[in-house]
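> sequence first, then the predicted structure, then my questions.
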Amino acid sequence: MPVLRFRRAVTAHLLKPRRLQPGMTVCLTAPAGTFPAASVQRVQSLLEALGYIVRVGNHVLERCRYLAGEDAHRARDLWQALTDPKTDAVFCLRGGYGCSRLLPRLAFSQMHGASKIFLGYSDVTFLHAALASWAGWITFHGPNAAEWVNRPGDCLETLAFLEGRTPFAWSFEAHQVLYPGRVCGRLVGGNLTCLTHLVGTPFAPTFEGALLFLEDKNEAPYRIDRMLVHLAQAGVFEAVQGVVCGAFVGCGDSEEIRTLFREHVLCYQIPVVMDLPFGHGRWNHVLPLGAVFCLDTTARHFHLVDTPFREP
């Protein structure tokens, strides 16, 4: 299927959703890989017990090889959730693989109406990038909902961010700083593997002047090396203001990962900070992608500059 070509969003400020609160409607969708069918009911019950109205995509329990249903069905569920005016938030159930297959099927730039909370990570990076570039949305990098079956406390922590009760601000230690500096910029990125596959496509984020966020899981050091080389040769590190790294889980020795970032990023003399609580590690705090953040290695602080939510 050929890529649908529409005009990219060109707004200086991306669209903000309303902050969540009990009584709002959350839709569970499955744009990528498979998960235990029982997870859906358990996540639904968890959110309903917290006061949310929960809708479930019509096809989330379908299976097609390693995908949660056929492309057309996954795309239809996602499109309905994103465009339904009665839905306030869209939570992805799992990453894995499959989101990139949906991009040509979704006319993001033709979405109308107010934006809404969109939550997920890992393979969902593809959708974060497309929603920012083509629909002009701020989206939220954070846990996929099926993970809450085994860790319901993480659901409470995630909702605290999305309800505006926990600030988007983090401190770090001196040993986490690979290169010093103070910069502010719009946050882009997500999973390193997915982001690398986006470069050169119409759905890639705009890197100029941005803060780049990266994380990954189960990628051998030589593959991390190759991807960082690719981003460098594509001009990404020359364009961005700084780099913020989350967890690199199962990617070999952590010092080797730090060495790779030293080799490929430090020559650009932009601040680089490692091992913040985002991504596939034990802690996956919520990050509003598209919002403006400030990274200050002297104060050892990474924080949001303005609220990612619009007023009611």
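Structure's in. What do you need? Numbers count the residues shown, from 1 in each chain.
> please make it C-alpha for all contacts and neighbour counts, starting now.
Will do.
> which residue ranges of the stretch 1-150 of the chain form helices?
For the stretch 1-150 of the chain, the helices defined by DSSP state H, counting those that start in this stretch cover 38-49, 71-83, 99-102, 125-130.
> any idea which of these is most buried?
Compared across the helices of the stretch 1-150 of the chain, helix 125-130 shows the largest average neighbour count, a mean of 26 (mean count of other C-alpha atoms under 10 Å).
> for that one, name the packing helices and strands.
For helix 125-130, the elements it packs on are helix 99-102, strand 139-141, strand 182-191, helix 192-198, judged by 3 or more C-alpha pairs under 8 Å, 6 or more residues apart in numbering; DSSP states H and E.
> now the angle from the helix or strand following the last one to strand 182-191?
Pointing back at helix 192-198 there. Per DSSP states H and E, helix 192-198 leads on to strand 211-217 as the next helix or strand towards the C-terminus. Counting by axes from the mean of the first three to the mean of the last three C-alpha atoms, to 10 degrees, strand 211-217 lies at 40 degrees to strand 182-191.
> check it against this one:
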Amino acid sequence: MKRIGLIGLSDPVDKSKVNEIITRLEKSGYQIIVGDSLFKSASAKEKADDFNMFCKLDLEGIFDLSGGDLANTCIPFIDFKAYQNGSACFYGYSDLSVVLNALYSKTKKKTCLFQLRNNLNIEDTQNAFKFTWLKKKNMKGIVIGGNIRCFLKLAGTPYFPEAEDKILFLESHSGNINKIITYLTQLEMMGVFNKINGLILGQFTELDKTRTDHLLEAYVSKYPIGIIRTHEVGHSLNSKAVWIGKEYCFKSKGA
């Protein structure tokens, strides 16, 4: 039987929803181990202790069911060597972008941008996402990034991943075009777009709903790199996965 661990490094989770998830996963043949801090208002260290303990167990994966704002408070307490040496990969999304990238930055071990709470089909993490080209130029590199607001929490810290020759993935749940442009400008001022080999734009939920995502697509066209757009990765309930630390290759016939 496959064993997986459930934790919450960001904001508190709804216990009833988590219990429903556990029931459905157990019916699918998974043995579930729940972190001690998942259902309580725990300190950052207590939440990180759950993660560190799970890294030392024989698990198929460590899945974070939380989201919100608090994930970066746990990073100083994470045992990076335990993650590097452990058998399990870490899965999370949105605010967990900070942990996903910090883990990769410090260990060079893959993590997965994926929310089990929204999509219980764990096998979906291995399925490729569909995309369209916004700017045709072959792209090859290890992927970094995630939720743009949360990813930028790592700016100026030792946990921000090296951008040289990488492919940057970005998505966002909230934020109008002005807010998204400010985030992109910060990445520009950090020199990120002068280093990366390509850009993947995922779901930008607020822009997509208001049909203003074309403004984003027009804005990023100035970057001298290949750019693709996928509507299959982000905050939707059927979102597919992107692996942080995995090398992707995108080739266009017209590039």
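Alright, I've got the coordinates. Everything numeric in this text was worked out from a predicted model, so none of it was measured.
> closest to G290 of structure 1 out of the helices and strands packed on helix 125-130 of structure 1?
Closest approach to G290 of structure 1 among these (C-alpha to C-alpha): strand 182-191, 5.1 Å.
> now the closest one on structure 2. Mean distance?
After superposition onto structure 2, strand 182-191 of structure 1 sits on average 0.8 Å from its aligned residues (mean C-alpha distance after the TM-score superposition for structure 1).
> just want the most central residue of structure 2.
Nearest to the geometric centre of structure 2 sits L113, at 3.2 Å (C-alpha atoms, centre = their mean).
> so that residue sits against N101, correct?
No. Applying C-alpha atoms under 8 Å as the test, L113 of structure 2 and N101 come out as separate, 9.7 Å apart.
> mutual contacts of those two, please.
By C-alpha atoms under 8 Å, 6 or more residues apart in numbering, L113 of structure 2 and N101 have these common neighbours: I244.
> need the helices of the stretch 1-150 of structure 1 in CSV with distance to V273 of structure 1, can you?
As requested, the helices of the stretch 1-150 of structure 1 are exported to CSV (distance: least, C-alpha to C-alpha, whole Å):
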stretch, distance to V273 of structure 1
helix 38-49, 34
helix 71-83, 33
helix 99-102, 28
helix 125-130, 20
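> wait, which of the ones you listed is closest to G136 of structure 1?
Nearest to G136 of structure 1 among the helices of the stretch 1-150 of structure 1 is helix 125-130; the distance by C-alpha to C-alpha comes to 8.7 Å.
> which ones are touching the residue nearest to the centre of structure 2?
Residues near L113 of structure 2 by C-alpha under 8 Å, 6+ apart: Y91, G92, Y93, S97, L100, G146, A241, V242, W243, I244.
> just give me the match in structure 1 for it.
Applying TM-score structural alignment, one finds that L113 of structure 2 aligns to H141 in structure 1.
> hang on, Q241 of structure 1 packs against V188?
No. Using C-alpha under 8 Å, Q241 of structure 1 is not in contact with V188, being 11.0 Å away.
> common neighbours of the two, please.
A210, L211, L212.
> of these - the most surrounded one?
The residue in the shared contacts of Q241 and V188 of structure 1 with the most neighbours, by other C-alpha atoms under 10 Å, is L211 (30 neighbours).
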